[in-house]
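Asker: Coordinates for the following, if possible.
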Amino acid sequence: MDEKRIKILAISGSLRKNSSNTNVLYALSNLKSKNTDFHFYEGLEHLPHFNPEIDTDNPPDPVTDLRKQLKLADGVIICTPEYARGVPGALKNALDWIVSSGEFVNKPVAVISASSRSSGGDKAHESIMLTLEMIEAKIPKESTLQIGAIGTKINSKVEILDSTTKEQLKSILNSLISSIKFN
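Answerer: Model (predicted):
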């Protein structure tokens, strides 16, 4: 009997092409098991500013695409930097588009914040956790991580340089996968 493939949607909160947060997600995808597929959401910069007046049965195409990708995913991993002591606007905007449509309700989600600062982006982490809890995402306690001094732990070639970080990322992924239930 074939084992069901697990579909993970990876979302980086950074729009930078060589973002350390995006690199964390790629490094994490390299740790996945054979039956797990990673898909990287690349439409963050194309989402219009949230406006409830256009959040109708027929929303803009980029919003429809985001919602479709979330529906198809068995689980989601978000890795975000911290900007101005909070979640970057583009990522918060994407989450705002999901409030009314409910794709995160009971969806298993892992949350990582990565920062060059030693705090690991603690304010962004707190902020995104509040938003995800409000939209009823299922966030296992073992599926959250704050990584400080990220530039010393994962390089631009997506190589994990720190063994503790590698083990933490493996643990995050295992926790997320074990929280995914198939009907």
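
Asker: rest of the way, CA atoms for contacts and neighbours
Answerer: Fine.

Asker: okay, now the nearest residue to residue 165 once chain neighbours are set aside: neighbour count?
Answerer: Spatial nearest neighbour of residue 165, excluding adjacent residues (C-alpha to C-alpha, 6 or more residues apart in numbering): residue 153 at 6.9 Å. Neighbours of residue 153 under the rule other C-alpha atoms under 10 Å: 20.

Asker: I'd assumed residue 161 was in contact with residue 153.
Answerer: Yes: assessed by C-alpha atoms under 8 Å, residue 153 is found in contact with residue 161 at 4.9 Å.

Asker: Now do the strands in the chain.
Answerer: 6-12, 36-40, 75-80, 109-114, 144-147 (DSSP state E).

Asker: Let me have those strands in JSON lines, extended by mean neighbour count.
Answerer: Below are the strands of the chain laid out as JSON lines (neighbours: other C-alpha atoms under 10 Å):
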{"stretch": "strand 6-12", "mean neighbour count": "22"}
{"stretch": "strand 36-40", "mean neighbour count": "17"}
{"stretch": "strand 75-80", "mean neighbour count": "25"}
{"stretch": "strand 109-114", "mean neighbour count": "27"}
{"stretch": "strand 144-147", "mean neighbour count": "23"}
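
Asker: next up, for comparison:
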Amino acid sequence: MRILTLSGSLRARSTNGSLLRAARTLTEADGTAVTTADIGGLPHFNPDLDGEGAVAPAPVAALRKSVAEADAVLVVSPEYAHGVPGVLKNALDWLVSSGEFIDRRVGVITASPSPTGGDYANAQLRETLRMMTGTVVDESCLTVGTISAKLDRDTGEIADPELTAQLKTALQALTPNPTTTTA
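Answerer: Have a look, this model is predicted:
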């Protein structure tokens, strides 16, 4: 199983980055490979760079290849101004018409210092990914409020056993099986 993660935060000590590192750790034992796509170097979305007869810029081609090779995609993001961070929206814009998300299993985790956990960004991402014809797996979607209180202050690792269990459940739900509910 290969899970590609897309992070909506470029910060080195991002709380969402902590969730991605935990995802890698939680899946090591079962042989699942979790990798994170580098979306920070993508050019601003411009259909003229990718239209008929054009060759996609190298970072865009690499992102598309990573998504195409993944069995599932996990989007982990903060919420900015009740929305999706620009860097993540830009990456998704490059993927809208290229087809890599068609029927791709996808989960969405938003984490925020606010108690609501980024519920606006979570809902927006789910809608965008459904429009892109991704298969949003409800059990792989979480909103994590007051994230800072759930992480070790020094290491940034998850210190909350309940959050660890929720993340593990979300990752397991991305593995295709006949009992998983999708929307």
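
Asker: Aligned to the residue nearest to residue 165 of the first structure, what sits in the second structure?
Answerer: Here residue 153 of the first structure is matched to residue 150 in the second structure, going by TM-score structural alignment.

Asker: I figured that match hits residue 158, correct?
Answerer: Yes: judged on C-alpha under 8 Å, residue 150 of the second structure makes contact with residue 158 at a distance of 6.0 Å.

Asker: Excluding residues flanking it in the chain, which one is nearest the equivalent of residue 83 of the second structure over in the first structure?
Answerer: Matched to the first structure by TM-score structural alignment, residue 83 of the second structure sits across from residue 86. Leaving out its chain neighbours, the residue that sits closest to residue 86 of the first structure by C-alpha to C-alpha, 6+ apart is residue 124, at 4.1 Å.

Asker: From residue 173 of the first structure, how far out is the residue sitting nearest the centre point of the first structure?
Answerer: Central residue of the first structure (C-alpha atoms, centre = their mean): residue 78, 1.2 Å from the mean position. For residue 78 of the first structure, the distance to residue 173 of the first structure (C-alpha to C-alpha, to the nearest Å) stands at 12 Å.

Asker: can you list residues touching both of the two?
Answerer: residue 110 (C-alpha atoms under 8 Å, 6 or more residues apart in numbering).

Asker: any idea how far stretch 147-156 of the second structure is from the chain center?
Answerer: Counting by C-alpha atoms, centre = their mean, to the nearest Å, stretch 147-156 of the second structure is centred 20 Å from the centre of its parent chain.

Asker: end-to-end on it?
Answerer: The straight-line separation of the ends of stretch 147-156 of the second structure (C-alpha to C-alpha) is 10 Å.

Asker: What residues sit buried inside that stretch?
Answerer: Buried residues in stretch 147-156 of the second structure, counted by 16 or more other C-alpha atoms under 10 Å: 147, 148, 150, 151, 156.

Asker: Ok, stretch 111-125 of the second structure next?
Answerer: 111, 112, 113, 117, 118, 119, 120, 121, 122, 123, 125.

Asker: Just tell me the aligned range of it in the first structure.
Answerer: With TM-score structural alignment applied, stretch 111-125 of the second structure matches the range 114-128 in the first structure.

Asker: which outside residues touch that stretch?
Answerer: Contacts for stretch 114-128 of the first structure (C-alpha under 8 Å, 6+ apart): 20-21, 79-83, 85-88, 92, 111-113, 146-151.

Asker: Might you specify the subset of the buried residues of stretch 111-125 of the second structure located within helices?
Answerer: 119, 120, 121, 122, 123, 125 (DSSP state H).

Asker: remind me, longest helix of the first structure?
Answerer: helix 163-179.

Asker: on contacts alone, who are the packing partners of that one?
Answerer: helix 20-29, strand 109-114, strand 144-147 (3 or more C-alpha pairs under 8 Å, 6 or more residues apart in numbering; DSSP states H and E).

Asker: how much does the second one deviate in direction from helix 20-29?
Answerer: Orientation of strand 109-114 of the first structure against helix 20-29 (axes from the mean of the first three to the mean of the last three C-alpha atoms, to 10 degrees) gives an angle of 130 degrees.

Asker: Determine the number of other residues adjacent to the aligned partner of residue 143 of the first structure in the second structure.
Answerer: Aligned counterpart of residue 143 of the first structure in the second structure: residue 140 (TM-score structural alignment). By the measure other C-alpha under 10 Å, the count of residues near residue 140 of the second structure is 26.
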